[in-house]
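Peer 1: have a look at this fold, sequence not included:
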């Protein structure tokens, strides 16, 4: 495992940590590859039901690409003709992940780091963390993260953030639905654990199939979405988890999920 990223599994939860605090946990090719590999490992492990993404220490969740011109991971080295850039690959992998992704925002999430936050399904942040696309401050625009921003950030807020490059505090981000919860720094772990437990106690099969279906439905017309939803619901009803869920409900007991 690379020194700049590590992951560990405890019970039903895998935690992925970007470990570059000296560079404000900036993204580079190694970090992107490490996150993707960890997602592969988590999906292959039937005991893992949710994945938490966070940064090392308490200053930054992820500050995006390293802005030093010759740094590892700088956006200034992107080749315009190459569609296989590591950031694009990482965001595609996160979008395809069938396990719930929860961002534990331990510090600032800026530029590409804000994109990582928006690529997660849910987010818990410490109150004073700054969030936003800051690319216009350095002569750029948040191009690589726009596909995720468009799905998460309300239109007017998106335009203001992208055009001004001014971040907002996590506390102010809650009304914009950029994060689910904000807490004081010393309550971050407890709130994250609380949210993750509410996920991992539910059907893993239903959640995996549901996330996969949601990704497809977003791209469909209304009529096609309804047709696809009916097909997927019929298939989900045949799973062991669905049968167990209905049986447990009828028997007034807690379900025992098999993940099948």
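Peer 2: Yep, that arrived. Nothing here was measured: the structure is a model prediction, and the numbers come from that model.
Peer 1: every contact and neighbour count from this point should use C-alpha atoms.
Peer 2: OK.
Peer 1: got the residue ranges for the strands in the protein?
Peer 2: Remark: strands assigned in the chain by DSSP state E are 5-10, 13-18, 50-55, 60-62, 101-105, 108-110, 122-126, 130-132, 168-169, 181-183.
Peer 1: which residues touch the first one?
Peer 2: When contacts are defined by Cα atoms under 8 Å, 6 or more residues apart in numbering, strand 5-10 is touched by residues 14-20, 31, 34-35, 38, 48.
Peer 1: so which of the strands of the chain gets nearest residue 228?
Peer 2: The closest of the strands of the chain to residue 228 is strand 101-105. By Cα to Cα, the value is 23.9 Å.
Peer 1: what's that closest one packed up against?
Peer 2: In terms of contacts (3 or more Cα pairs under 8 Å, 6 or more residues apart in numbering; DSSP states H and E), strand 101-105 is packed against strand 50-55, strand 60-62, strand 122-126, helix 188-200.
Peer 1: what's next to it, contact-wise?
Peer 2: Counting by Cα under 8 Å, 6+ apart, 50-55, 60-61, 117, 120-126, 129, 188, 192, 196 sit against strand 101-105.
Peer 1: and what of stretch 179-199?
Peer 2: 13, 49-50, 100, 102, 104, 106, 122-128, 170-171, 173-174.
Peer 1: measure that stretch end to end?
Peer 2: Chord length of stretch 179-199, first to last residue, is 16 Å (Cα to Cα, to the nearest Å).
Peer 1: roughly how far does residue 8 sit from residue 156?
Peer 2: 39 Å.
Peer 1: okay, the strands of the chain in CSV with mean neighbour count and distance to residue 203 next?
Peer 2: Listed next are the strands of the chain as CSV, based on neighbours: other Cα atoms under 10 Å; distance: least, Cα to Cα, whole Å:
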stretch, mean neighbour count, distance to residue 203
strand 5-10, 16, 18
strand 13-18, 22, 14
strand 50-55, 24, 11
strand 60-62, 31, 29
strand 101-105, 27, 15
strand 108-110, 30, 31
strand 122-126, 26, 17
strand 130-132, 27, 32
strand 168-169, 18, 34
strand 181-183, 21, 23
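Peer 1: take this one as well and set it beside the first:
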């Protein structure tokens, strides 16, 4: 792994970067708290994404320490806002919403590597990532309804990922579902046997990182932009996007490499 000095330090996150800077792995390192999303974790993840955008990163992987992805928001942090009035609550809950927006907008593809529990705000965090790979024994749910709290922020990416009626049942019952059920309702990209998780994750990362950085950045932005358009508007927009991507030096290099039966040597972003 390469030097991580360009990435901010955070006591609750462990960050490693590949030698070429293309792959960034971030581990939420609060196993004693089931990797709950404290304000420090949320701001730390935001800082990592910001640093990744300033470098050559094409793939960012988020996972949790100790065999658990994330149990959701940190209730102790939430409790500190009791009695503080609406502005204190609004400020205290803004971190996750801002991070989920950033996950969509960042230039790199973001992979949620889910093991164990993926709950509440943690499920929202995963849903805001571009790709979700999970172990067969992973568990998903929005149990904050059990304490009278509606998963309002997590709902936004979840409802754009999961079949509507299945999502509504999940959000209002707080039930836990297994990885296979999560996959059936459209939440995960891939579910793999637990014993094969590391190798399957590495293979996925390798496949994603092999792509042109221009294609990744523009393709990701185009996908999320067209999602809310009607059919004809989206088709018109995507016609312009494919023309722009086709005009890039990276696509030219890719075509030439294909014709020469070689692997393309992509430029890094900003070169």
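Peer 2: Good, I have the coordinates. Since the structure is predicted, the reported quantities are computational estimates derived from the model, not experimental observations.
Peer 1: can you give me the TM-score here?
Peer 2: The TM-score (TM-score structural alignment, normalised by the length of structure 1) is 0.91; 255 aligned residues with a Cα RMSD of 2.0 Å.
Peer 1: which members of the contacts of strand 5-10 of structure 1 are the farthest-apart pair?
Peer 2: Maximum distance among those (Cα to Cα): 25.2 Å, for 20 and 48.
Peer 1: tell me how many other residues crowd residue 83 of structure 1.
Peer 2: For residue 83 of structure 1, the neighbour count with other Cα atoms under 10 Å is 11.
Peer 1: so what does residue 152 of structure 2 match up with in structure 1?
Peer 2: The pairwise alignment with structure 1 assigns residue 152 of structure 2 to residue 143, based on TM-score structural alignment.
Peer 1: grab the nearest non-local neighbour of the alignment partner in structure 2 of residue 101 of structure 1.
Peer 2: In structure 2, residue 101 of structure 1 lines up with residue 110, judged by TM-score structural alignment. Nearest residue to residue 110 of structure 2, sequence neighbours excluded (Cα to Cα, 6 or more residues apart in numbering): residue 60, at 4.8 Å.
Peer 1: also residue 43 of structure 1?
Peer 2: residue 99 (6.8 Å).
Peer 1: doesn't residue 53 make contact with residue 106 of structure 2?
Peer 2: Yes - counting by Cα atoms under 8 Å, residue 53 is a contact partner of residue 106 of structure 2 at 6.4 Å.
Peer 1: one step back: contacting residues for the residue nearest to residue 110 of structure 2?
Peer 2: Counted by Cα under 8 Å, 6+ apart, residue 60 of structure 2 has contacts 23-26, 49, 52, 108-111.
Peer 1: gap between it and residue 84 of structure 2?
Peer 2: For residue 60 of structure 2, the distance to residue 84 of structure 2 - Cα to Cα - is 36 Å.
Peer 1: over to residue 195 of structure 2?
Peer 2: 47 Å.
Peer 1: again with residue 189 of structure 2
Peer 2: Counting by Cα to Cα - residue 189 of structure 2 and residue 84 of structure 2 are separated by 40 Å.
Peer 1: kindly report the same for residue 206 of structure 2.
Peer 2: Counting by Cα to Cα - residue 206 of structure 2 and residue 84 of structure 2 are separated by 47 Å.
Peer 1: who's more crowded, the two?
Peer 2: residue 206 (13 against 10).
Peer 1: which residue in structure 1 aligns with the more buried one?
Peer 2: By TM-score structural alignment, residue 206 of structure 2 lines up with residue 197.
Peer 1: could you count how many residues lie near residue 170 of structure 2?
Peer 2: Neighbour count for residue 170 of structure 2, taken as other Cα under 10 Å: 19.
Peer 1: could you do residue 174 of structure 2 as well?
Peer 2: 20.
Peer 1: what's the match for it in structure 1?
Peer 2: Aligned partner of residue 174 of structure 2 by TM-score structural alignment: residue 165.
Peer 1: again, but for residue 251 of structure 2
Peer 2: Under the alignment defined by TM-score structural alignment, residue 251 of structure 2 is paired with residue 242 of structure 1.
Peer 1: relative to residue 49 of structure 1, how far out is that match?
Peer 2: 16 Å.
Peer 1: swap in residue 34 of structure 1?
Peer 2: 19 Å.
Peer 1: same deal with residue 213 of structure 1?
Peer 2: 17 Å.
Peer 1: those two: which has the busier surroundings?
Peer 2: Neighbour count, other Cα under 10 Å: between residue 213 of structure 1 and residue 49, residue 49 has more, with 28 against 17.
Peer 1: what's near enough to touch that one?
Peer 2: So residue 49 of structure 1 contacts 12-13, 99-100, 199-200, 204 (Cα under 8 Å, 6+ apart).
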